Structure formats: C-alpha cells, structure tokens
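1. Quick one, fold the following:
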Amino acid sequence: MCRIVRPENVISLILSNDDETPGQIELFLTLFDTRQFIRLRSLTVFAIEDDSLNRILNHAIHNSLISLSIERSHSSNHPSTTLNILSSAMSRPTLRRFKCTIDWLLSDSFIWPRESSIKHLTIDRCTYKEFCTILRHLSQLRTIVLCSFNLDIHNEYEYLSTSYPQLTSLSMGQLFLSMDKIESFLCLTPSLVHLRLEGSADDAIFNGSRWEKLIRTKLPSLNRFDFCFRSQNRRVIELSAIQFRAPFWFNEKHWPVNCVYDDIMEEVLLCSTPDFITRLEYNFNGPVIISTTIQNICNEQSSEYFFRRIVELELSQYVLDSLHSSTSKLVDFSQVMKLRILLSDRQKYISKTQEQLSKLLKETNHIRSLEIFFEHDFIVDSLLIENICSLVPHHVKHLDIEAKTLTGIYLILERLQHLSSVTFRRLPLSVLSLTEWHTLLSDVTHRYNQDSLHIWLDKSPM
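-> Have a look, this model is predicted:
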C-alpha cells in the first residue's frame, strides 16, 4: 500500500487510534513523511497522542486545509504547544469546518485567533458563558453542533442581552433544560434557519403553543425544526401534544410531530421527523403506539419502520427479552451498524435472551461493531464466552466485551478469527501478570489503558 499511495496527491486523510484500530497512527507515521502531503484539504484524527498530533498539524496547517477534525485525544491536560498549534490552525483563511471533541477551546490557556474563517464548528460540550465566548470570537460562524449541552434547571442564570445574528444553524444533544431556559437561550440566536434539539426537560417543553409563540417572536426565520424529547409523564405529554395539531405546525410550517409511547414502560418520546435520529437507546417494551399530527396509527398496522436510519442502537437485557414482531417494526434493524447490549441476569440469558439475541443479530445484517456489557454481579466464565462466540455473525468486525480469564480471551481470538479488532474490558491484574499474556500480545498491535485492552488484529500489509 505504501508503494501505491502518492502522498502529494492525497487530499483527504483519516487516521485513528480508537478501539478498532489501536496504534494505527504511530504505524502510519513510521511509513509516511507528513511533509509530503502538500495537497491535503481534509484531516481527521481519532484518539491521537499529543506528540503525534503536533507532528501532523505542524505540517498540515501550512496546506490549504478546508476541514479539520480532532476527536477523543488521549491527552488529559492542556499542553501549551498543542493549544498554540490549534490556534494557528483556526486562523488559517481556508479553514471552514472544525470539529474538536476535546475541551481545548474551553481552556483558560487557549488564545483565540484574531481572525477566523470557520463557518461550521462541532464541539463536545460547553456552558452558556463558553457558548457566548465562541460566538464572540468566531464572527463568521454559521453552524454550531454541541454534542452535549446541560444547564442546571435548579439554578438561575443571568442571561445577557447580547445576540449573535451570524449563526443560522444550531444543534444541541443530551439536553436537560427547562423551557424557560430554552426561551432565554434562543434569544441569543435570532437568525436561526435550522434548530435541532435532543434530550429531556421539564413538562413545559412539550407545550406546542409555547413553542409556536417562541418561534414566531424570537426565531422568525426558522424553517427547519428537528427535535426529540423523552419523558415518563405520559398524561401531561398527551394533553400537550394536542397543541402540535394547530395550523401553525401542519399547514404553515409543514412540521408533522410524532408521539411514541409504551404503556408498560411508561416511556414517551416526542419528535419531529424521526429520520434525523441515528442513535437510539431503545427503552420500549411494547406494544408501542405512534400518534402523529397527520393520523393515528398503531405500529402493528404499519408496514413502514418508524426509525429508519438508526446506525447505533443500545438495548438492555429486559428490553431484548421482550422484543416481538410488533415492537421490532419500530426500528429498521437492518440499518444498525453498531449494537450495544447490557446483560444483567445470567439465568434468563441462558433460558431466553440468547435466543432473542441470535434472532436480532440475524436481522442486523449490516452490523460492524458489537458491544456486550455485563452488570457487576453477572458471572462471566468460559461457558458464557463460548456461547456468545457461537452467536457473533461473520459481518461483525469489532467486538467489545468483558473477559476475566486468559482462557476466555483465547476463546474469542480463536473462535472469532473474522474480527479485525477486539476490546477486552475489566481485565483483572492477575491476568495481566501472566507470562502467556505477553506472548499473546507480542505479534499484534495493541493499547492498554486503565482496565481495558484494545487489540488490532488486521495484519494486512501496508
């Protein structure tokens, strides 16, 4: 591969040290001279060490980078060298898109560039004050995505009268806000054309009339509103959801609103078009009823999946045991690429869950990554590992699992040779001290941090 690739012709580069490819970046740096990538326009790095990041950025920022993405660095502090290089990169006139899921931009040591052409920014989290700081320094910013945004609804915050009209698109995930705080916060961004909100809040957030008033008075340019809110107060939600049938929502804005609820779990989900949702923690136990502003339908009578684009799906053992034909129509499992399972009861796993899991894995025929986690009192032995290995399909390329013995680890590596990477969690010190352990790791790329071991099994030549 190294002989085929001509670095001077490469315009996009993605490097990763994450769980599926530990050590990839260090291997890449031994094979290529980063100074030769003179036409690089897009750079994305995952889980990178500070030294490697500095080495790559020192050369990359002198190219005409348009997009830069840095995710999940192993750094636990704010190294001044990295912060300086990052500030220099943000000042480059060609840079338009910047993603940084590390809180380097929020460090007191970070020096904001005097000028920046960045129009699209994605960060992991920030406070209200930090949000204002970002918009104050990035005058050309048009889109911001906050993976997590949390204001304590029990405390009062002083909202300044400043507004930032440059912003036209705002996305916020993992919300926990009161409607009062949302109304005050959105006064900062009067020019929004697109708004996306996901999370939970007080009951007032489900008030359609209040949202209508907010949008008419504070967000007059808004033409796309994507939202998904969870609650367990079904009675309040059902009464409030009626207000979303007003002409403003359906006739004027053409925004259908959907209410999904489960009688057994008392789980309620209110959302706009579900197609924007790609990650889902599946808490429904069924039967599930879907109510929309267009019509009322029972999920059993619908031939269409409600969630059609779920890429990452999380299921508890309780929910997995209860999956049946009607609830399975809620999600198109064939689209899932990453599946996370939490097992809590070994006896039920043997008697029921393993059969349900086998059926589900056959439906998720595009799954690439499988994560299986256990409650602390769940007994994980070789018999269980052997059983799980028999269920893992060949299209799964990454497995993330707890293994407490060297025998269990050998079983997985021997039985699942189609895997290209595996992560072992909660490894006891007694296993790590064995001589066989070092023999096992001698010919594979691996990374150990805390109590987890990440192994890259792909031995194809580069």
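2. C-alpha only now, for contacts and for neighbours.
-> Will do.
3. centroid residue for this structure?
-> For the chain, the residue whose C-alpha lies nearest the mean C-alpha position (C-alpha atoms, centre = their mean) is Arg279; its distance is 7.0 Å.
4. I figured that one was touching Leu315, is that so?
-> No: with contacts counted by C-alpha atoms under 8 Å, Arg279 stays clear of Leu315, the gap being 11.6 Å.
5. Spit out the residues that contact those two alike.
-> Counting by C-alpha atoms under 8 Å, 6 or more residues apart in numbering, Arg279 and Leu315 have no common neighbour.
6. which stretches of the stretch 101-250 of the chain form helices?
-> 128-137, 179-186, 208-218, 234-241, 247 (DSSP state H, counting those that start in this stretch).
7. Nearest to Phe225 among these would be which one?
-> Nearest to Phe225 among those is helix 208-218; the distance by C-alpha to C-alpha comes to 9.8 Å.
8. now for the closest one, which elements pack on it?
-> In terms of contacts (3 or more C-alpha pairs under 8 Å, 6 or more residues apart in numbering; DSSP states H and E), helix 208-218 is not packed against any helix or strand.
9. Between helix 234-241 and it, find me the angle.
-> On the basis of axes from the mean of the first three to the mean of the last three C-alpha atoms, to 10 degrees, helix 208-218 is oriented at 50 degrees to helix 234-241.
10. how far is helix 208-218 from where the chain is centred?
-> Put simply, helix 208-218 sits 29 Å off its chain's centre (C-alpha atoms, centre = their mean, to the nearest Å).
11. got it, and stretch 181-196?
-> Chain-centre distance of stretch 181-196: 23 Å, with C-alpha atoms, centre = their mean.
12. Please provide the structure for the following sequence as well, for comparison with the first:
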Amino acid sequence: MTSYCFLDRFPVEILHILFNYIPIPELYYNLYNVSDYINAILIHYSISLINLKSFLQYHVDFICHHIKPNQIISLKLFDDIDNNGQSELFFSHFHIEQFTQLQSLTLINIENTFLEFILPNLNRLNHLRSFSFDTTEDYRMINKDYRLRFTQSTSILLNTCTNLLSQLKQLTLYNVQEMTLKSLSCLHHLTISECSTTELKRICSEIPQLKSFNACLQGDPIYIKDLSSLSNLTWLILKIDVFKNQFLSMNFIEEFLPNLFQLKHFEFQANYGDDFDDGKRW
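-> Model prediction:
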C-alpha cells in the first residue's frame, strides 16, 4: 500500500502522544491502513493498557489481528456476564509468554480452566512487576465455591511462579492463605480483599518493607496493632469487619497509627465501633 495523508507530516513522538488519548479499539479501527507511515508507527507503538472490559466483542478480534503482543505494557482481563468469553477469544490469538514487555497483568473473574494455561507461564515474563488476581463481589455471590477455586489457582501460582513472586513490586489477591510471603522480597504495594488476623500477622512479619497496604480485615481487632511494624507505610486503607460479639474502639487505632511516621494517606472503615468521631484523638 502506498498512500499519504496529513498525519504523515507529524513526527513519531507527537503521534505517540496523540495516540495516548485515543482508546485502543478506536485508534486501530480508524487509523490502521490510513497510510504506510501510520501503519509503521502503529506496529511499533507501545500500548500502555489493553482492558478487555471496555472492548466490544468485535473489537477484541479486530485488535488481535492488528497488534503484536510485545507492544503491550499493561493487560487487564475481566470476564463477567456482559463480556463472558472475551479473555478466551483474546488468548486464542496469543500465548501469555509472547507478552515479553508486559509490566502489569490483571485477572478478574477468570475461570480456573483458563488460568491453568496462563499462571504456569508467568515466570517467563521478566518485566512483569504488577500482578492482580481477584474476583468481584457479584462473582462471589454467583459462584459459592469461589474460595476453593481461588485456593486451587493460588496453588498453581506458588508451585510454578517462584521467580515471578520475587520480582513483583505490586500484588493484589483475594487472600494470601497458604502463601509463602517471604518470597515477596521486593513487594512494596499489597492489596488483599479478605485478610484474616492470622494473615495480617504474617504480612507484618514477613513483608515489613511494604509502602502501601489496602485490606479488608476480618476477625479480632486486637491484632491490628501489628501494623505498627510496617514502618515504611506511606499509604494505608483499612476496612475492618469485626465479629458481632467483639468491639472496635479508637484505642486499637492509637496502638499502631502513631508508629507509622511516614504515613501520608489513611482511610478507615469499620462495621462496629465507637470513639471514631472524637476529633481530639486524631
């Protein structure tokens, strides 16, 4: 194809900046084959994010025919009722190990049968630094065995991806039960959807280098004092679901919060408690 258009006058650097403001489906659907010059730029353009949740079904197939996996920096796979099967369609074109430049991977509501083809090969992604693997609340309501599914998938991750865990900077999981946390030696940012007090103690003991921690804590609130050992925290978000026969007061917060000298952002939510509206104690 030999064609020319007005956009051919722009340098590559300017077009890359412009491309960053255009959704990926629209970018490739509208600009591919406009000219040889634009095609050459699109082929080598580093795609900051592919989010399948925002893609229509025909977008997925079209994009897969016009991109290379080594262009993608961040990938988000999200399966639900509205876009069920898009992740499977996407990976009918690619294998996860082809995403050699991938730095961030998010897997939401992905079925175990499909995960078996993804998780064992994550060790091959040498640039991956952020990994999110979780389920939504709607998914948990429909799939009552989600805890068992998650445990099975986590087992695959632990048995096959030791190198990956040691290189991660950011991690999001439903829980960290039965995980060996000491392998997360470089981890700085951790998000846990369901965290027991036992898991909290292990996190504080085995990952003291954390800089941000976001968790929904369940169980006896007395153990939140262990957070004082995370002295490097700059960002802390806590949702605490205590048992109905237990009570959460400002005293528990005062046991750890004054020790977090570097903390700049703190969010707190509790289903039971008292004294939190006393401004003098904050």
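13. And the TM-score, once the two are fitted together?
-> The TM-score (TM-score structural alignment, normalised by the length of structure 2) is 0.62; 202 aligned residues with a C-alpha RMSD of 2.8 Å.
14. quick one on the thing from earlier: compare the helices of the stretch 101-250 of structure 1 and give me the one nearest Arg224 of structure 1.
-> Using C-alpha to C-alpha, the nearest of the helices of the stretch 101-250 of structure 1 to Arg224 of structure 1 is helix 208-218, at 11.0 Å.
15. For the closest one, list every residue counted as buried.
-> For helix 208-218 of structure 1, the neighbour count (16 or more other C-alpha atoms under 10 Å) marks 208-209, 211-212, 214-215, 218 as buried.
16. do stretch 107-115 of structure 2 as well
-> Within stretch 107-115 of structure 2, the residues scored as buried using 16+ other C-alpha under 10 Å are 107-111.
17. coming back round to it: could you work out which of the helices of the stretch 101-250 of structure 1 reaches nearest to Leu13 of structure 1?
-> Ranking these by proximity to Leu13 of structure 1 (C-alpha to C-alpha) places helix 128-137 first, at 26.9 Å.
18. and for that closest one, what span of structure 2 is it aligned with?
-> Mapping helix 128-137 of structure 1 onto structure 2 (TM-score structural alignment) gives residues 197-206.
19. Apart from its chain neighbours, what residue comes closest to Phe114 of structure 2?
-> For Phe114 of structure 2, ignoring the flanking residues on the chain, the nearest one in space by C-alpha to C-alpha, 6 or more residues apart in numbering is Glu88 at 7.3 Å.
20. Pull the number of nearby residues for that neighbour.
-> Residues near Glu88 of structure 2, counting by other C-alpha atoms under 10 Å, number 15.
21. again with Thr151 of structure 2
-> 17.
22. Over to His189 of structure 2?
-> Residues within reach of His189 of structure 2, counting by other C-alpha under 10 Å, total 19.
23. Same check on Leu95 of structure 1?
-> Leu95 of structure 1 has 23 nearby residues by other C-alpha under 10 Å.
24. Where do the strands of the stretch 101-250 of structure 1 begin and end?
-> Using DSSP state E, counting those that start in this stretch, the strands found in the stretch 101-250 of structure 1 span residues 120-125, 143-148, 169-177, 194-201, 224-231.
25. Can I get those in JSON lines including distance to Ile297 of structure 1?
-> What follows is the strands of the stretch 101-250 of structure 1, written out as JSON lines (distance: least, C-alpha to C-alpha, whole Å):
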{"stretch": "strand 120-125", "distance to Ile297 of structure 1": "37"}
{"stretch": "strand 143-148", "distance to Ile297 of structure 1": "32"}
{"stretch": "strand 169-177", "distance to Ile297 of structure 1": "28"}
{"stretch": "strand 194-201", "distance to Ile297 of structure 1": "24"}
{"stretch": "strand 224-231", "distance to Ile297 of structure 1": "19"}
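26. any idea how far whichever residue in structure 1 pairs up with His93 of structure 2 is from Arg447 of structure 1?
-> By TM-score structural alignment, His93 of structure 2 lines up with Leu31 in structure 1. Counting by C-alpha to C-alpha, to the nearest Å, the separation of Leu31 of structure 1 from Arg447 of structure 1 is 19 Å.
27. again, but for Leu95 of structure 1
-> In terms of C-alpha to C-alpha, Leu95 of structure 1 sits 32 Å off from Arg447 of structure 1.
28. next one: Trp211 of structure 1
-> Look at Trp211 of structure 1 and Arg447 of structure 1: by C-alpha to C-alpha, they are 48 Å apart.
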